[in-house]
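S.K.: predicted coordinates and the sequence they were generated for:
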Amino acid sequence: MAIAVAATRQVLADSYKTLSGASTVWVSLHTGDPGSTGTAEASGGSYARVQGTWTSGSGGSLSMAELTFNAPSGSFSYAGLWSAATDGTFYDKCALAPSITLGSAGTIKVTPSFSVS
């Protein structure tokens, strides 16, 4: 069942926004489904998680500014949300559609969003 009241959807979205206690989270890239613990995170080259800040929309939506990752060659199919730049608590995942393949090291741009329906 979808949530009919836009204000209620936004309250739920804003709760998601502060899973880490603040609106800032660390976003990761993954070479496969990270499951519920954040496995298959990208590694190598100058790859590192990128910090992003959720901003509230309306009616149950959140967004972030575009994030740029330095990534090694390979295929990347998921993004993840974490509490810290390294280690930390894994919060959630999202499939990249379509997945992204780099033939050599380069950059990947991702614009995270979240919506409650």
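M.R.: Noted; the coordinates are in hand.
S.K.: make it CA atoms for all contacts and neighbour counts henceforth
M.R.: Noted.
S.K.: what comes up buried for the strand or helix carrying residue 109?
M.R.: Counting by DSSP states H and E, the element that carries residue 109 is strand 106-110. Taking 16 or more other CA atoms under 10 Å as the basis for neighbour counts, the residues of strand 106-110 that come out buried are 108, 110.
S.K.: which helices and strands sit right next to it?
M.R.: If you count contacts as 3 or more CA pairs under 8 Å, 6 or more residues apart in numbering; DSSP states H and E, strand 106-110 packs onto strand 67-71.
S.K.: which residues sit against the strand it packs on?
M.R.: Surrounding strand 67-71, the residues in contact under the criterion CA atoms under 8 Å, 6 or more residues apart in numbering are 42-50, 52, 105-111.
S.K.: okay, now the one to match up with it:
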Amino acid sequence: MTVGLAASVVNGWLDGTFATATCWVKLHTADPGAAGATAAAAGDTTRKQATMASASAGSKAASASVGPWTNGGTSETLSHISLWTASSAGTFNGSGALSSSQAWVSTNTFTLTSLTISVSPIAA
């Protein structure tokens, strides 16, 4: 048996915090920091809405790709994202690193093809 949190507790928290209609993603060029405001990407500063499936087994995933963002005239390297409750202002809910950094130049687009939020360990 694995010790950890009950899946029902984690799933409830994930569904409440990263609700289907209120998870917005912002791009960053470094760790967004404790408030999610550090190193925001300059090429496209908008937040894109992520449609999230219901949590299961301590994980919650986007049910479709997120984006695209279109670079409006800079050269930078994307490395992180932040998650918010609204398209502007709102509450910062968390951040994460991309699986690999991406060079991003003027007129390029960027799309997150997957997004998963997990909490572990889950008691089994």
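M.R.: Yes, it's here. On a predicted model such as this, the values are computed, not experimentally measured, just so you know.
S.K.: TM-score for the pair, please.
M.R.: With the length set by TM-score structural alignment, normalised by the length of structure 1, the two chains reach a TM-score of 0.80; 112 aligned residues with a CA RMSD of 2.2 Å.
S.K.: circling back to that earlier point, what's the following helix or strand after the strand holding residue 109 of structure 1?
M.R.: With elements assigned by DSSP H and E, the helix or strand that comes after strand 106-110 of structure 1 is strand 113-115.
S.K.: which part of structure 2 matches that next one?
M.R.: On the basis of TM-score structural alignment, strand 113-115 of structure 1 is assigned to residues 116-118 in structure 2.
S.K.: the matching stretch vs structure 1, average offset?
M.R.: Following superposition, stretch 116-118 of structure 2 is found to deviate from structure 1 by 1.1 Å on average (mean CA distance after the TM-score superposition for structure 1).
S.K.: endpoint to endpoint, stretch 50-57 of structure 1 covers what distance?
M.R.: Length of stretch 50-57 of structure 1, first residue to last, CA to CA, to the nearest Å: 21 Å.
S.K.: only the buried residues of it, if you could.
M.R.: Within stretch 50-57 of structure 1, the residues that qualify as buried by neighbour count (16+ other CA under 10 Å) are 50-54, 56.
S.K.: angle of the strand holding residue 109 of structure 1 against strand 67-71?
M.R.: Using axes from the mean of the first three to the mean of the last three CA atoms, to 10 degrees, the interaxial angle of strand 106-110 of structure 1 with respect to strand 67-71 works out to 150 degrees.
S.K.: residues making contact with strand 106-110 of structure 1?
M.R.: Residues lying outside strand 106-110 of structure 1 but in contact with it, judged by CA under 8 Å, 6+ apart, are 66-73, 100.
S.K.: please redo it, this time with the cut-off set to 7 Å
M.R.: By CA atoms under 7 Å, 6 or more residues apart in numbering, the residues outside strand 106-110 of structure 1 that reach it are 66-72.
S.K.: quick one: distance of the longest strand belonging to structure 2 to the chain centre.
M.R.: When every strand of structure 2 is counted residue by residue (DSSP state E), the longest turns out to be strand 92-104. Relative to the mean C-alpha coordinate of its chain, strand 92-104 of structure 2 is positioned 8 Å out (CA atoms, centre = their mean, to the nearest Å).
S.K.: for stretch 12-21 of structure 2, same thing?
M.R.: 13 Å.
S.K.: in that stretch, what counts as buried?
M.R.: By neighbour count, with 16+ other CA under 10 Å as the criterion, the buried positions of stretch 12-21 of structure 2 are 14-15, 18-20.
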